[in-house]
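J.: below is the structure, and that's it, no one-letter string:
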């Protein structure tokens, strides 16, 4: 897990890769696997963020919290699912130091792919890359990763919906239905081959941002295309929740800070999946 460990090396706090299992009483189907981004504080690393916005970067573990809460909620509800639910949560801090990863460094993911770290503030996709590789070892029916991954999703969708990228139309229909049932909007965005080409290099497999000619364009789609390289699943979904995690309007369902979205939708998704299995 070289990509995961590379992000963690700037901090004095050791990384943790948390693995959770909710076992079905009668498991008759392959497991469902969630992967949650757990950057417990994100300064941007050597590619340092502006200090004005850095205080809120302790919330960059919201994807991890969502995965943990989904499994905990299913357990408390006593949901009788015909499949196990697995949660994989890479936990790190992204900090600058003499030990920190530097722009231009090359790291290797669990599947052996080489990655040039063009920007240390694009660290979430690095830890998710290893999480997705590890998820494949369980031979799951579906793999879903949840992350506060890009500011670009906020530009595209505002705080109205989480962005969804998937290679499975049926999976999209299920999460869309679950989101509609719970009032937590999702919106599907493209995974064109065009975006995949922007993260591929000649001498190194991938770049963690994009080619110079495409810098600053389609950031959320670029990040999703990068993640797609690390899963062999034909039923994978990436949910970018960066735009929906903080309450920005008046809604009695949520407190004055973090919303917990899309927790309700994910729990409902699991229940719907159980009924259709």
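T.: Okay, I see it. The structure displayed is predicted, hence computed values, not measured ones.
J.: CA only for contacts and neighbour counts going forward, please
T.: Fine.
J.: so where do the helices sit in this protein?
T.: Assigned by DSSP state H, the helices in the chain fall at 2-8, 51-54, 62-77, 124-136, 152-157, 169-182, 193-198, 219-228, 263-276.
J.: any chance of a markdown table for those helices, columns distance to residue 93 and mean neighbour count?
T.: Listed next are the helices of the chain as a markdown table, based on distance: least, Cα to Cα, whole Å; neighbours: other Cα atoms under 10 Å:
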| stretch | distance to residue 93 | mean neighbour count |
| --- | --- | --- |
| helix 2-8 | 6 | 25 |
| helix 51-54 | 13 | 10 |
| helix 62-77 | 13 | 20 |
| helix 124-136 | 10 | 25 |
| helix 152-157 | 22 | 18 |
| helix 169-182 | 30 | 17 |
| helix 193-198 | 27 | 16 |
| helix 219-228 | 20 | 23 |
| helix 263-276 | 23 | 19 |
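J.: please compare the first structure with the one that follows:
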């Protein structure tokens, strides 16, 4: 019997008495919840799903997921009864909280998943089904979290990995500096009656990596100076068996990393260069090089930013946080790939020794750079890191950082901008973003933009060039320091911060994007067919 028929049967057989009984019980529990301490009432909870398609006349009130239907039968149909009284249908993104259904579960949350047969949407460049699962798992866990639930059982909704991602990302909140009585409980998440334990663990690892990125990005700049960030990286990565080498200013000067050193001169905090090594394959195999922009605070230097412009600059080290989190996840997932992470760390401050507009410095490869605007410190530190990366004869190079506001104006928070000289890398990055729901969009890497930053007669490269096309010019600038091989650049400025509205599984604050996409990208590269990868000659 379908759900509608069951509801009609309940109404005809039990009539108003059933509705009044359930309604009275719900109101009684709501009153008790208000009057009692939540920690005394709520300990364990569960999240289930329900499909709803307004065009479906067979099940106009929706259809419970397979797991939810089994639980409903276990409680003799009482979940459907209370759900019908609580209000039907449950549309996509809506929730219904039910109490007193099971002696072991103090609260049950039913979340709307939308249509049952959702899949890849070519227009949206996203797997809508997986994204709906993430949203549902997050909404359910957040509702139970507000009720001080310590243990939450989450069904797989048909894809355990996505459910784990949504549940873990949605439950996380930065509350390091809150007093304990104001902090929310971060619940333990358990997969409910599903055999896809591997998928669930992979989802938890990916979400944990993004949450680590969020944690580092949210940390105030006075608590995450370059030296403190290096110390945190060592503590985090060494526990996972990853080697971390900490290079100091003298080392950078010896290698003529003058662009990197110049960006740090305005701060009393010395620059630090992190070199991370993970060997998941044979040591002779060429590594993937990940480079993260590590400006732990960007005041703009002499070209000082406004107060509002500096409000989120504690997160300007998002690229560094991405690389640290991705390396830890790669080690936790034991991916058979060699990874070398390079993170130049410094602050851009307006000190007495700070770089000035019009200064010219020579990068590690000997090219001269005219500093037109001191706010552009990020591209300076990445330039030397890109040149240094060539010493490892990399399989390919990936750099990531919050580079320009232009990409935010163009794409908003919908996607991060991607520039690459490799069609293969772009295809894998696009496929990874479709799977994770954290989208990317390719932007042009044309000679037109290269001309705009290299046409000066007295200098090799300019940091800014003409007024427009800033994100494309940054990519062109960085490309000048990639002499050979495949390379992909991600500008993540637009996705640095979330307002908590879309997607629902990321609360307001630093987003940690695109950590999961990078992990999925590397996972797919592990499975890359040999004929798809063109060997690069060493520089």
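T.: Here it is on my side, so go on. Only a predicted model underlies this, so the values are computations on that prediction, with no experimental measurement involved.
J.: would you pull the TM-score for this pair?
T.: Once the chains are overlaid, their TM-score stands at 0.95 when taken by TM-score structural alignment, normalised by the length of structure 1; 271 aligned residues with a Cα RMSD of 1.1 Å.
J.: nearest to residue 97 of structure 1, of the helices of structure 1?
T.: Proximity of these to residue 97 of structure 1 was assessed by Cα to Cα; the nearest stretch is helix 2-8, lying at 10.9 Å.
J.: could you tell me where that closest one falls in structure 2?
T.: Counting by TM-score structural alignment, helix 2-8 of structure 1 lines up with residues 258-264 of structure 2.
J.: how close does the matching stretch sit to structure 1?
T.: Once superposed with structure 1, the aligned residues differ from stretch 258-264 of structure 2 by a mean of 0.2 Å; criterion: mean Cα distance after the TM-score superposition for structure 1.
J.: how about residue 450 of structure 2: what's its closest non-neighbour residue?
T.: When the adjacent residues along the chain are set aside, residue 450 of structure 2 lies closest to residue 476, with 5.1 Å between them (Cα to Cα, 6 or more residues apart in numbering).
J.: per the alignment, the one you found corresponds to what in structure 1?
T.: So, by TM-score structural alignment, residue 476 of structure 2 is matched to residue 225.
J.: can you check residue 464 of structure 2 too?
T.: Residue pairing (TM-score structural alignment): residue 464 of structure 2 is matched to residue 209 of structure 1.
J.: list the contacts of that match.
T.: With contact taken as Cα atoms under 8 Å, 6 or more residues apart in numbering, residue 209 of structure 1 is in contact with 117, 118, 119, 122, 199, 215, 222, 223.
J.: go with 7 Å
T.: Taking Cα atoms under 7 Å, 6 or more residues apart in numbering as the criterion, residue 209 of structure 1 is in contact with 118, 119, 122, 199.
J.: need the counterpart of the third one in structure 2.
T.: Right, residue 122 of structure 1. For residue 122 of structure 1, the aligned position in structure 2 is residue 376, judged by TM-score structural alignment.
J.: and that match, how far from residue 355 of structure 2?
T.: Counting by Cα to Cα, to the nearest Å, the separation of residue 376 of structure 2 from residue 355 of structure 2 is 11 Å.
J.: state the span of structure 1 onto which the longest helix along structure 2 is aligned.
T.: Secondary structure assigned by DSSP H gives helix 3-35 as the longest helix of structure 2. Residue correspondence for helix 3-35 of structure 2 in structure 1, counting by TM-score structural alignment: none.
J.: which residue in structure 2 lines up with residue 94 of structure 1?
T.: The criterion is TM-score structural alignment: under it, residue 94 of structure 1 has residue 348 as its aligned partner in structure 2.
J.: counterpart of residue 178 of structure 1 over in structure 2?
T.: By TM-score structural alignment, residue 178 of structure 1 lines up with residue 432.
J.: I'd assumed residue 515 was in contact with that match.
T.: No. Residue 432 of structure 2 lies out of contact with residue 515 (Cα atoms under 7 Å); the separation is 11.0 Å.
J.: show me what residue 234 of structure 1 aligns to in structure 2.
T.: When structure 2 is aligned by TM-score structural alignment, residue 234 of structure 1 is paired with residue 485.
J.: what about that match, neighbour count?
T.: Using other Cα atoms under 10 Å, residue 485 of structure 2 has 19 other residues around it.
J.: try residue 105 of structure 2
T.: Tallying neighbours of residue 105 of structure 2 according to other Cα under 10 Å, which is how burial is gauged here, yields 18.
J.: surely it touches residue 45?
T.: Yes. With contacts counted by Cα under 7 Å, residue 105 of structure 2 reaches residue 45, the gap being 5.0 Å.
J.: re the thing from before, report all helices and strands that the longest helix of structure 2 contacts.
T.: With contacts defined as 3 or more Cα pairs under 7 Å, 6 or more residues apart in numbering; DSSP states H and E, the packing partners of helix 3-35 of structure 2 are helix 78-86.
J.: could you tell me where the helix it packs on falls in structure 1?
T.: When helix 78-86 of structure 2 is aligned against structure 1 using TM-score structural alignment, it corresponds to no residues at all.
J.: ok, and what's touching that helix?
T.: Looking at what lies outside helix 78-86 of structure 2 - Cα under 7 Å, 6+ apart - the contacts are 19, 22, 23, 72, 101.
J.: ok, now with 6 Å
T.: Outside helix 78-86 of structure 2, the residues that touch it by Cα atoms under 6 Å, 6 or more residues apart in numbering are residue 72.
J.: specify the angle between it and helix 3-35 in degrees.
T.: Computed with axes from the mean of the first three to the mean of the last three Cα atoms, to 10 degrees, the direction of helix 78-86 of structure 2 lies at 80 degrees from that of helix 3-35.
J.: which parts of the helix or strand just after helix 78-86 of structure 2 are buried?
T.: Past helix 78-86 of structure 2, further along toward the C-terminus, the next helix or strand under DSSP states H and E is strand 95-102. Residues of strand 95-102 of structure 2 classed as buried under the neighbour-count rule (16 or more other Cα atoms under 10 Å) are 95, 96, 97, 98, 99, 101.
J.: okay then, goodbye and thanks.
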